[in-house]
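*Asks:* One predicted model, sequence on top.
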Amino acid sequence: MNNLRELDNGLQQEWIAVPQNIIYRLIGSMKRRCMASDRISANAIIKPYNKTMNSTWLGLVLSTTESLFNNDTEEEEEEDKNERFHFQIQGKTYMTFMLVIASLGVVGNAMSFILMSDEKLRSLAYSVYLRWMAVSDSLLLMMVTTEDTLDTYNYLQRFLVSHVTLCKMWTFFLAMTYTLSPWLVVALTLDRFVCVIFPLSRYRLCTKSKAFKLCLTLTLISAALNVVALTYTDIEDDKCEQSQNLHLSRYMVFQQLFLNSILPCVAVLILNIVTVSRIRQSAYFRQQFKRSGGSEATKEK
């Protein structure tokens, strides 16, 4: 009985002496250890057990605790190395693609802007749309690339939280260009639609001044739709983020899903289908007219 009491007291004292962080590590890693134990063969479990049978229970507890702690530290270090290696590969690959896409996009937009600024093309309506799109898309590409680059290397929040004005304006312009870019494509498609469907009215509707007014109107509407970024965006807990609001979240989902994606895509699809259909009808009519004209000329001969 005395030996059992001494053993019990010794175990309690040793348990109290174990640091709390080691206990937390052991408890937190218990699930992973159980899964690892399932993969170990029976012989690998029995052999360490037979070697420690001759030692005291107190020594068994201490040695087991030490080995678990050491194994836990080694496994965590190995996992950290694997995660860092995976992050470096993934980050470099992602950033390489992003920089290539952004560079090609900005260069292409710059060339389009220069080409559409030529004296012969400047007076046409679609040149206004293409130049406006070049500026908007280039701004969006540069902002997204900068944001992803800073986020990849964990500098994004440091950059945005440097000043509340920067936080608000960055979020506002990014959201505005996301809305503006697809609707400029819709405006250009609508201009081509009017020229094909209403050819007699093209000189009255498809003008440079009307194209400029439409682009300016779309820009103002996009700014008005995203003014919530200026109102509800702020720096909280060293993060530039929008305030948690149920109505705001629903509005943002509606805007990004419907206004920025579904509606402009459907509009462009419908306009292009109608335009292509009219062009095919016109081509078919011309072929029939040529055939009828050629048959009449043959009869007269």
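*Replies:* Arrived safely, thanks for sending.
*Asks:* CA atoms for contacts and neighbours, from now on please.
*Replies:* Noted.
*Asks:* which residue ranges form the helices in the stretch 101-250 of the chain?
*Replies:* The residue ranges that make up the helices of the stretch 101-250 of the chain, judged by DSSP state H, counting those that start in this stretch, are 119-122, 125-152, 156-160, 164-197, 202-205, 208-225, 228-232, 246-254.
*Asks:* In terms of secondary structure, what does the fifth one contact?
*Replies:* When you say that, I think you mean helix 202-205. Under the contact criterion of 3 or more Cα pairs under 8 Å, 6 or more residues apart in numbering; DSSP states H and E, helix 202-205 touches helix 164-197.
*Asks:* for the helix it packs on, which positions count as buried?
*Replies:* Neighbour counts over helix 164-197 (16 or more other Cα atoms under 10 Å) mark 167-168, 170-196 as buried.
*Asks:* one step back: turn the helices of the stretch 101-250 of the chain into a markdown table, columns for distance to residue 65.
*Replies:* Shown next, in a markdown table, are the helices of the stretch 101-250 of the chain (distance: least, Cα to Cα, whole Å):
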| stretch | distance to residue 65 |
| --- | --- |
| helix 119-122 | 79 |
| helix 125-152 | 39 |
| helix 156-160 | 41 |
| helix 164-197 | 49 |
| helix 202-205 | 83 |
| helix 208-225 | 60 |
| helix 228-232 | 51 |
| helix 246-254 | 49 |
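*Asks:* for those, which one sits closest to residue 92?
*Replies:* Judged by Cα to Cα, the one of these that comes nearest to residue 92 is helix 125-152, at 9.0 Å.
*Asks:* Give me the neighbour count for residue 161.
*Replies:* A total of 20 residues lie near residue 161 under the criterion other Cα atoms under 10 Å.
*Asks:* what's the offset of stretch 45-63 from the middle of its chain?
*Replies:* Averaging C-alpha coordinates over stretch 45-63 and over its chain gives two centres that are 53 Å apart (Cα atoms, centre = their mean, to the nearest Å).
*Asks:* Can you give me the end-to-end span of it?
*Replies:* Start-to-end span of stretch 45-63 (Cα to Cα, to the nearest Å) is 15 Å.
*Asks:* Please compare the first structure with the one that follows:
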Amino acid sequence: MTLEETTTSMPGEINDVDALTNGTDSNTEFNGTDQNISRFINNRGPAYWYFNVITVVLGLVGNFMIFPLLGGVKFSSLSFPVYLRFLAFSDCPVLMIFCIKESLRYFQSSYLIGSNLAVCTLTKFIKNTTTTLSPWLVVGLTLDRFYCVVFPLKRDRICTRRKATIVCSCLTGFSVVLSLPLLNGVKTVPGSQICFIKDYLVSYSTFIRMVLTANLPCLLILVLNIVIGIHIQRSVTFRKRFTSTSSGSTENKLDKSLLPLMLISIMAFVTLLPSSIADSVVLILLVTKSDFKTLTFIFKLWPVFNILYLMNFGQNFYILMASSANYRKIIKTKLKCQNVNGRNNNDTVSRTPGQVSAFVNFRTYINESSTRQSEQHSQTSVTSPTLGSDDCCTDFTEITK
């Protein structure tokens, strides 16, 4: 759910918090301004669509690369790979739905979703579930790092793979339950390309979007990261005073290992915050029906907010690669292993005929040698005429076999 989806009076939109102003009187209230907003939304040009597709493709590639990156034995007992894999799995549907929707709008084919109630309902359900789940998974990851840093003695008991799986599963179930009302809460307008959320769910959907999907997760991520940063700074200061240089350097390495995961949390906050603030401002302006110039200005900036919002769903792999030489080394090793395995398979296949031919030549050499020895034996043997060459050759050949 994005900035544009908090409005209802935009022709040709596929909204999620539609009917915010009940979709009836709002059209007359917003006449004039609505035309400008609609023009900014629908006439974005090819540049925005290209950026949208590039962001989605890069995000999908990054999400797929998370699985081989964190699939090694060294990560099997850690908790944070569970959160990152859940994030990669849940973020892919968001990227694909956004790309499909923007492509349909760009090619003026929005009716394929907007006029089909079943497709529109399924799309909204999946999108609402995953957009609600993603920021809360980041909150879970940040809370996991919070316990590791602030309560290191409890780390082995709390920050486990099993408990991380339980937390992610509970968050997934929570997001699904919140989106269940949408399965029977979507309606279509005859003769239009828009599907709306029913009137009785408008307040509920607005609350989920404004509080549970945006503002509350951002606030928790911000507070937890501030506390983690303060605690790390205090720990560094304490070690400088009361520990030796060698032990301090070891602890600094441990602190540096937190950097990639903290950056993932911080960048999630940075990419979610602009759209969260913009959605809140638009909601207030639409409810109060005031300051339409500000509303129009926000919609001018909407493409930038949307691209930034999409980056949140595909940036984790690239953050790990940019912030840690260890992760870069791991992915290079895995790619090299795949190349080496491929060459080994080819070498095995290519050597097989040579081995067979060498074995055949060796058997032929032995048979010829045994034949010559039997002929020499038959010529020089006088005392044992009953021992024929055929018997000698047969016995030697059986031994060689």
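*Replies:* Everything's here; your move. Since we're looking at a predicted model, the values are computed, not measured.
*Asks:* Relative to residue 238 of structure 1, which of the helices of the stretch 101-250 of structure 1 is closest?
*Replies:* Using Cα to Cα as the criterion, the shortest distance between residue 238 of structure 1 and the helices of the stretch 101-250 of structure 1 is 7.3 Å, found for helix 156-160.
*Asks:* What residues of that closest one count as buried?
*Replies:* Taking 16+ other Cα under 10 Å as the basis for neighbour counts, the residues of helix 156-160 of structure 1 that come out buried are 156, 157, 159, 160.
*Asks:* wait, what's in contact with the closest residue in space to the last one that isn't next to it in sequence?
*Replies:* To tie it back to what came earlier, the one meant is residue 160 of structure 1. Leaving aside its sequence neighbours, residue 160 of structure 1 sits nearest to residue 167 (Cα to Cα, 6 or more residues apart in numbering; 5.0 Å). In this structure, residue 167 of structure 1 makes contact with 160, 161, 233, 234, 235, 240, judged by Cα atoms under 8 Å, 6 or more residues apart in numbering.
*Asks:* and which of the residues you listed is nearest to residue 92 of structure 1?
*Replies:* Nearest to residue 92 of structure 1 among the contacts of residue 167 of structure 1, counting by Cα to Cα, is residue 160 at 22.6 Å.
*Asks:* What's residue 87 of structure 2 aligned with over in structure 1?
*Replies:* Matched to structure 1 by TM-score structural alignment, residue 87 of structure 2 sits across from residue 133.
*Asks:* That match: how many residues sit nearby?
*Replies:* Using other Cα under 10 Å as the criterion, residue 133 of structure 1 is surrounded by 24 other residues.
*Asks:* same check, this time on the one 3 residues further on
*Replies:* Here the count is done by other Cα under 10 Å, and residue 136 of structure 1 has 19 residues near it.
*Asks:* Tell me the spacing between the aligned residue in structure 1 for residue 196 of structure 2 and residue 144 of structure 1.
*Replies:* Pairing criterion TM-score structural alignment: the partner of residue 196 of structure 2 within structure 1 is identified as residue 242. Between residue 242 of structure 1 and residue 144 of structure 1 the distance is 18 Å, computed by Cα to Cα.
*Asks:* How many residues are close by the equivalent of residue 117 of structure 1 over in structure 2?
*Replies:* Here residue 117 of structure 1 is matched to residue 71 in structure 2, going by TM-score structural alignment. Applying the criterion other Cα under 10 Å, we find 12 residues in the vicinity of residue 71 of structure 2.
*Asks:* again with residue 207 of structure 2
*Replies:* Applying other Cα under 10 Å, we find 14 other residues in the vicinity of residue 207 of structure 2.
*Asks:* Alignment lookup: it to structure 1.
*Replies:* Superposed on structure 1 with TM-score structural alignment, residue 207 of structure 2 falls opposite residue 254.
*Asks:* measure that match to residue 245 of structure 1 for me?
*Replies:* As for residue 254 of structure 1, its distance to residue 245 of structure 1 is 14 Å (criterion: Cα to Cα).
*Asks:* For the spatially most central residue of structure 2, which non-adjacent residue is spatially closest?
*Replies:* Structure 2 has residue 88 as the residue nearest its centroid, 2.2 Å off, counting by Cα atoms, centre = their mean. Across the structure, with Cα to Cα, 6+ apart as the measure, the residue nearest residue 88 of structure 2 apart from its sequence neighbours is residue 63 (4.7 Å).
*Asks:* For that neighbour, give me its contacts.
*Replies:* Taking Cα under 8 Å, 6+ apart as the definition, contacts of residue 63 of structure 2 comprise 88, 89, 91, 92, 314, 316, 317.
*Asks:* Tell me which of those residues persist in structure 1.
*Replies:* Using both residues aligned by TM-score structural alignment, their matches' Cα atoms under 8 Å, structure 1 keeps these contacts from those: 88, 89, 91, 92.
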